[in-house]
Each structure stands twice: as C-alpha cells, then as structure tokens.
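>>> need the 3D shape of this:
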Amino acid sequence: MTSGPTWDPGQYLQYADHRTRPFRDLLARIPAPPAPAEGLRIADLGCGAGNVTAILAERWPAAGITGFDNSPQMLATAEREHAGPTPGGGRIRFRAADAAEWAPDETYDVIVSNALFHWVPGHADSFARWIGALAPGGVFAFQTPGNFGAPSHALLTELCESPRWRDRLGGDQGRTHTLDPADYLARLVGLGCAADVWETTYYQLLPGEDPVLEWLKGTTLRPVLTALADDGAAREAFLGEFRELLRAAYPAGPDGTVYPFRRIFAVAVKP
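Predicted coordinates for the structure are as follows:
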C-alpha cells in the first residue's frame, strides 16, 4: 500500500488460505453497522489482490465496496478477478491510493485493513482522520502482523546487515511499524471509540519445499527482491543463504513445516 517494493500477486496468493484466515477471524468480530445493508459503504485499505475484498462482499453482498492499494500489480489482479457487480446487488471497485496519505473523500460505514500497517510509518496518526470519515456507529477494523521478533525476521535483518549485503540491503529490511496491542487500544479509546483489541498466534503447518521462504517471498522479502531485481546472480545468492538459515530455524517435519505467526487485531466502533 505504501510505495516501494514490487509485488507478485501469484507469489502472495500461494498460501491464500493461511493469509485470509486472520481476516475472516477479524470479520467475525465486526458488528453490523446501523446503516441499511443495501446502502453500506465499505473501504478496504490495502486491498492487495482483491481476494479479501471479495470476502467483504460475502459478508455484505448488497454493499458498495472500494478497495484501495498502491501496487499496480496487485490492483491489476484485483480488477481482473473481483471488480464489478456482486450477486447480492452490491458492487466492488478498486482505486489507486497510498495509505500513508489516504484521506477519505466520502463517508463510510466500515473501514477495514488487512495486513497493511506494518508497512506504513505513523499509521496510527491517521486513525483520527479515518474514524472521522465514518458514519455514526461505523466500524474501523484491522489486523496486522505482530511477529517481527520471530526467527524468520531476525535472521533476515542479520543477513541484510552482514558484510556481504550491508551496502545493498542494510538498514531498511525487516523493520516494522506495528504498535503493541495496548498502544492501539489507547489510541482508539482516546478517539472516543468502543474498542476491542486482541492478539493470536497461528501455528501454521505449511506444505511443500522451503515453505517459510516461499511465504516470505510473497511479503516480507519484497523489498529485498525489488532491490536485487536487476542482478539475478545476487538475488539467487541471497536467497540461497537465507534458505539455509530458515531450514535450520524451521525444520521440516513429516507433515509439513510449522511456522508460528502472531497477529494483532482491533475493532473500533464510532459513537
């Protein structure tokens, strides 16, 4: 959603079921807004490939839903696969926007964001602006990764800062802009909302060869892959080193590889 890495929708969707489960869990905790179902206006901030936007249409089939993202690759997939009228009488559309600057130009009943805010510095400073664009009784809800102390991310940071890679990759990789759950709660309550904030760790059993690497290639590794896009040899060398580190940290078992993943959730209702 923020500018920077080049995205690969196919790689991102490789583990689509695992990636959408936290969003479905978030959606289950979102109360119905007071507006009539056929008039609901919903914003999906950081919609990516549109697969989560389509899940919103399952929940509210008569709503007008707009997905926002700044990745041309993701938006192209979203437009192709999910844009247009829905069977329930609603409509899904997509627009280019950057979460760091997005200011709603209409009133919404629900603003939702899935696995975005760790990419957006200062995102919590925008909460007042976004909640201000909600109708009375409207809902602001999000989930964001909270696993940046995990071995996968710590190893990535160490590798990027190693002598071989520091000049090309050091400094920015593996960083996070996610706050602690208590900080999100304080922000949302401070804005006058009734807020529900929680966290969950999913013990994901990933199939296939080197699945943690494949998972990270869809998200966390995007800045690295973008930085090395014009140097295939360097890209493969980096991935080879990182692969061996991940194999040691996340050994494969007879049924797959366990990859624990902590997520932070919040649902805030405007008075």
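>>> from here on, contacts and neighbour counts on C-alpha atoms
Fine.
>>> is it correct that F148 is in contact with T157?
No: checked against C-alpha atoms under 8 Å, the pair F148 and T157 is beyond contact range at 10.1 Å.
>>> shared neighbours, those two?
Both F148 and T157 are contacted by G174, under the criterion C-alpha atoms under 8 Å, 6 or more residues apart in numbering.
>>> give me the distance between the most centrally placed residue in the chain and G46.
In the chain, the residue lying closest to the centroid (C-alpha atoms, centre = their mean) is A115, at 1.8 Å. Distance, A115 to G46, by C-alpha to C-alpha, to the nearest Å: 8 Å.
>>> same question, V112
Using C-alpha to C-alpha, V112 is found at 9 Å from G46.
>>> the more surrounded of those two?
Between V112 and G46, counted using other C-alpha atoms under 10 Å, G46 has the larger neighbour count: 28 against 24.
>>> enumerate every residue touching that one.
Going by C-alpha under 8 Å, 6+ apart, G46 touches 1, 67-70, 99, 113-116.
>>> as a check, name the ranges of all helices in the stretch 101-250 of the chain.
127-132, 151-160, 166-169, 181-190, 211-217, 222-227, 232-249 (DSSP state H, counting those that start in this stretch).
>>> check which residues of the fifth one are buried.
Along helix 211-217, these residues count as buried under the neighbour rule (16 or more other C-alpha atoms under 10 Å): 211-215, 217.
>>> how about the second one?
Along helix 151-160, these residues count as buried under the neighbour rule (16+ other C-alpha under 10 Å): 151-153, 155-157, 159-160.
>>> mind picking the two most distant members of those residues?
Checked with C-alpha to C-alpha, the buried residues of helix 151-160 reach their widest spread between P151 and C160, with 13.9 Å between them.
>>> let me know how buried R129 is, in neighbour terms.
There are 13 residues near R129, going by other C-alpha under 10 Å.
>>> how about it, nearest residue that isn't a chain neighbour?
Counting by C-alpha to C-alpha, 6 or more residues apart in numbering, R129 lies nearest to A103, which is 7.0 Å off, once chain neighbours are set aside.
>>> can you tell me how far that neighbour is from P9?
Going from A103 to P9 by C-alpha to C-alpha gives 26 Å.
>>> neighbour count for these two, which is higher?
P9 (20 against 13).
>>> assign I42 to helix, strand or coil.
Under DSSP: H, G, I helix; E, B strand; the rest coil, I42 falls in the strand class.
>>> pretty sure it sits against E106.
No: with contacts counted by C-alpha under 8 Å, I42 stays clear of E106, the gap being 10.4 Å.
>>> of these two, who's got more company?
It is I42, of I42 and E106, that has more neighbours when counted by other C-alpha under 10 Å, with 25 against 10.
>>> and that one, what does it touch?
I42 makes contacts with 63-66, 108-112, as judged by C-alpha under 8 Å, 6+ apart.
>>> what about the closest residue to E161 other than its chain neighbours, how many residues nearby?
Using C-alpha to C-alpha, 6+ apart and skipping the chain neighbours, the partner closest in space to E161 is G170 (4.8 Å). Other residues near G170 come to 18 when the count uses other C-alpha under 10 Å.
>>> let's compare: structure for the following, please.
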Amino acid sequence: MSDWNPALYTRFEEERTRPAAELLARVPLASAGSVVDLGCGPGNSTELLVRRFAGAKVIGMDSSPAMLVSARERLPGVLFEQGDIATWSPPAPVDLLYANASLQWLPGHEQLVPRLLSLLAPGGALAIQMPDNLDQPSHVSMRETAAEPRFAASIGDAGQVRARILPAEQYHDLLSREAEVDVWRTTYYHPMADAAAIVQWLRATGLKPFLEPLSPALQAEFLAAYQARIEAAYPQRADGQRLLAFPRLFIVARKKA
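Presented below is the predicted three-dimensional model:
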C-alpha cells in the first residue's frame, strides 16, 4: 500500500487512543527498561508508553515514513525507526513489546505472534490490540461495494484485502506454553454525527486498500456507493447520531521467567 495519512488518522484520535490506553492498563509490569511500540503510527500510543514507563528506553517503530514524521514532531525526545514488524528483531531482549492496532495488517500470525514473544526478556510482556470487525456492517459494506463490477476489475478479490485475525482461543494456545495469557474482547460504540463521519473514520484505515487501486473518479464513485450502504446500515439513534460498533481483540502475555 502507499503511505498512510497521519492527519486523516488523527481526526478521531481520542477514540483511537482509548483502546490503546486500556490495553496498556492491563500490562502487568511495575517497571520496564526497554519498551518498543510496534506500529507506532503518529505517536499517540507511544506517548502513553513514555508516560507509564518514565526513564525507560522507549522506541517507536513503523513502516510509514509519514507516520514517523508526525510521531517525531509529537515526541522529539523519543527514538523512532522505520521497519517491518514481520522481520524486525531487537539487538537484545526487551521488557515490553506493544502492538496497538498494527498486527491485523500482517499475515501468518501462527508464526508471527510466538516469534514476538521470543523477543522478550524473561518476565517481559507482549501486549496486542487488533480490530476484530470484518463481520461488522462497516466492513461487509466495503466488500459488497468492492464486488460491484465497476470496481471489482481494479480491486480484485475483496475478501483477500485484509486477512482475518485468529480466534481468541488460538492466540491463547499459541502463547500459553511460554507465558501467562490474558485475552479479552471489547466492543466500543462510537457516537458519530452521520454516515459521512463513519466513512471519514474508515478512510484512514479499512477503506485504504480498497480505494488505492482506483482512479480518482472511481474513488469518488466508490465512496458515494459505500456511504449509501453505511447510511442504511447505521440508522439514526434517539439523539440523531449514528453508533459505530467496533469490536477489538486484546491479548497480554507475560513471558515466564
């Protein structure tokens, strides 16, 4: 994919940061010497880590140059590096690997997640949060829109745009031999002003791989067709707003000493 858009991503920063904070709240470490934010984005999650672990060596890592520019502006005293989570390894074991809303973009979790656990020092923690929303109307509507003939020729198989994450039980099985594992799932209900606001939220993330293959004219057509589906899928509530249901899967694994 082409680079991410930090400005678009941070339009809903408060809503995006809430699960990051709730993930961090369940990390069972009183202190940490080395912390890595895997897929740090514009630095909103990294800022939480810096506050929680004062004095720790905190590193933010992301594959997006644009996101890293934004993160460095936000936290000039923190080291940010460009890299690929799939192949990244630290020079020495770390105390906390924190991956907020990043691993869902990577395939092969059966190998990836145990590999990340292996990079921890004894007693260290792996903390993961991932959207688990492919069966929500927001994402079903993306695939339905992408399947229309005028878009399908450019997009291809819409079902392959983002791989499904594993069931919660499978993550437990992948990690529990080597770690104490805490797995939970939370559904957030975000009040949104209208269908257009929901589309704007998703343009920064889920819609990106659907829009990229399209010409500007087809992008506009796609967004109009998609918004019509969203209008129908998310009716107005009593206060006139729409509620965007957003399930997320959380995993915290503390490596056995």
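>>> thinking again about what came up before, for L40 of structure 1, see how far away the residue nearest to the centre of structure 1 is.
23 Å.
>>> please name the residues that touch L174 of structure 2.
110, 113-114.
>>> show me which of the residues you listed are buried.
113-114.
>>> same list (the contacts of L174 of structure 2) but as TSV, adding distance to P235 of structure 2.
What follows is these, written out as TSV (distance: C-alpha to C-alpha, whole Å):
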residue	distance to P235 of structure 2
E110	38
V113	38
P114	41
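>>> which among the contacts of L174 of structure 2 gets closest to A71 of structure 2?
The shortest approach to A71 of structure 2 among the contacts of L174 of structure 2 belongs to V113, at 25.1 Å (C-alpha to C-alpha).
>>> please say which position in structure 1 the closest one maps to.
Matched to structure 1 by TM-score structural alignment, V113 of structure 2 sits across from F127.
>>> list the contacts of its match.
So F127 of structure 1 contacts L188 (C-alpha under 8 Å, 6+ apart).
>>> ok, now G122 of structure 1?
G122 of structure 1 neighbours (C-alpha under 8 Å, 6+ apart): 100, 177.
>>> if you set the cut-off to 10 Å instead, what comes out?
By C-alpha atoms under 10 Å, 6 or more residues apart in numbering, G122 of structure 1 lies in contact with 100, 177-179.
>>> G138 of structure 1 too?
Counted by C-alpha under 10 Å, 6+ apart, G138 of structure 1 has contacts 31-35, 40-42, 107-111, 131-132, 193, 268-271.
>>> cool, F238 of structure 1 as well?
Neighbours of F238 of structure 1 in contact, by C-alpha under 10 Å, 6+ apart: 159-160, 164-165, 224-225, 228, 232.
>>> at 8 Å instead, please
The contact partners of F238 of structure 1, by C-alpha under 8 Å, 6+ apart, come to none.
>>> trace it over to structure 2, please.
Under TM-score structural alignment, F238 of structure 1 pairs with F222 in structure 2.
>>> helix/strand/coil for E79 of structure 1?
Recorded secondary structure, E79 of structure 1: helix (three-state DSSP).
>>> if you tally nearby residues, what's the number for it?
E79 of structure 1 has 17 neighbours, counted by other C-alpha under 10 Å.
>>> correct me if wrong: it contacts F94.
Yes: using C-alpha under 8 Å, E79 of structure 1 is in contact with F94, at 6.7 Å.
>>> so what corresponds to S162 of structure 1 in structure 2?
Counting by TM-score structural alignment, S162 of structure 1 lines up with E148 in structure 2.
>>> just the buried residues of the contacts of G138 of structure 1.
Buried among those by 16+ other C-alpha under 10 Å: 33, 40-42, 107-111, 131-132, 193, 268-270.
>>> straight-line length of stretch 112-127 of structure 1, end to end?
When the termini of stretch 112-127 of structure 1 are compared using C-alpha to C-alpha, they are 12 Å apart.
>>> also stretch 6-13 of structure 2?
Start to finish, the residues bounding stretch 6-13 of structure 2 are 10 Å apart (C-alpha to C-alpha).
>>> in structure 1, point out the residues matching that stretch.
Using TM-score structural alignment, stretch 6-13 of structure 2 corresponds to residues 9-16 of structure 1.
>>> chain center to that stretch, what's the gap?
How far stretch 9-16 of structure 1 lies from its chain's middle: 13 Å, per C-alpha atoms, centre = their mean, to the nearest Å.
>>> next one: stretch 174-188 of structure 2
On C-alpha atoms, centre = their mean, the centre of stretch 174-188 of structure 2 falls 17 Å from that of its chain.
>>> do stretch 154-162 of structure 1 as well
On C-alpha atoms, centre = their mean, the centre of stretch 154-162 of structure 1 falls 22 Å from that of its chain.
>>> pull the residues that contact it.
148, 165-166, 169-171, 173-174, 242, 245-246.
>>> can you give me the strands for the stretch 51-200 of structure 1?
In the stretch 51-200 of structure 1, strands defined by DSSP state E, counting those that start in this stretch lie at 64-69, 84-85, 91-96, 108-114, 134-145, 194-206, listed in chain order.
>>> with distance to H18 of structure 1 added, can I get the buried residues of helix 211-217 of structure 1 in CSV?
Converted to CSV, these look like this (distance: C-alpha to C-alpha, whole Å):
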residue, distance to H18 of structure 1
P211, 12
V212, 12
L213, 15
E214, 13
W215, 10
K217, 15
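>>> which member of these is positioned nearest Q143 of structure 1?
W215 (18.0 Å).
>>> how far away is the corresponding residue of structure 2 for the closest one from A195 of structure 2?
Using TM-score structural alignment, the equivalent of W215 of structure 1 in structure 2 is W201. According to C-alpha to C-alpha, W201 of structure 2 and A195 of structure 2 sit 10 Å apart.
>>> leaving out sequence neighbours, find the closest residue to P72 of structure 1.
A96 (7.9 Å).
>>> quick one: the one you found and L205 of structure 1, what's the gap?
Plainly put, A96 of structure 1 is 34 Å away from L205 of structure 1 if you go by C-alpha to C-alpha.
>>> so what's the residue count around H118 of structure 1?
For H118 of structure 1, the tally of surrounding residues (other C-alpha under 10 Å) stands at 18.
>>> aligned partner of it in structure 2?
Aligned partner of H118 of structure 1 by TM-score structural alignment: Q104.
>>> list the contacts for the closest residue to that match other than its chain neighbours?
Leaving aside its sequence neighbours, Q104 of structure 2 sits nearest to M130 (C-alpha to C-alpha, 6+ apart; 5.8 Å). Counting by C-alpha under 8 Å, 6+ apart, M130 of structure 2 makes contact with 100-104, 248-250.
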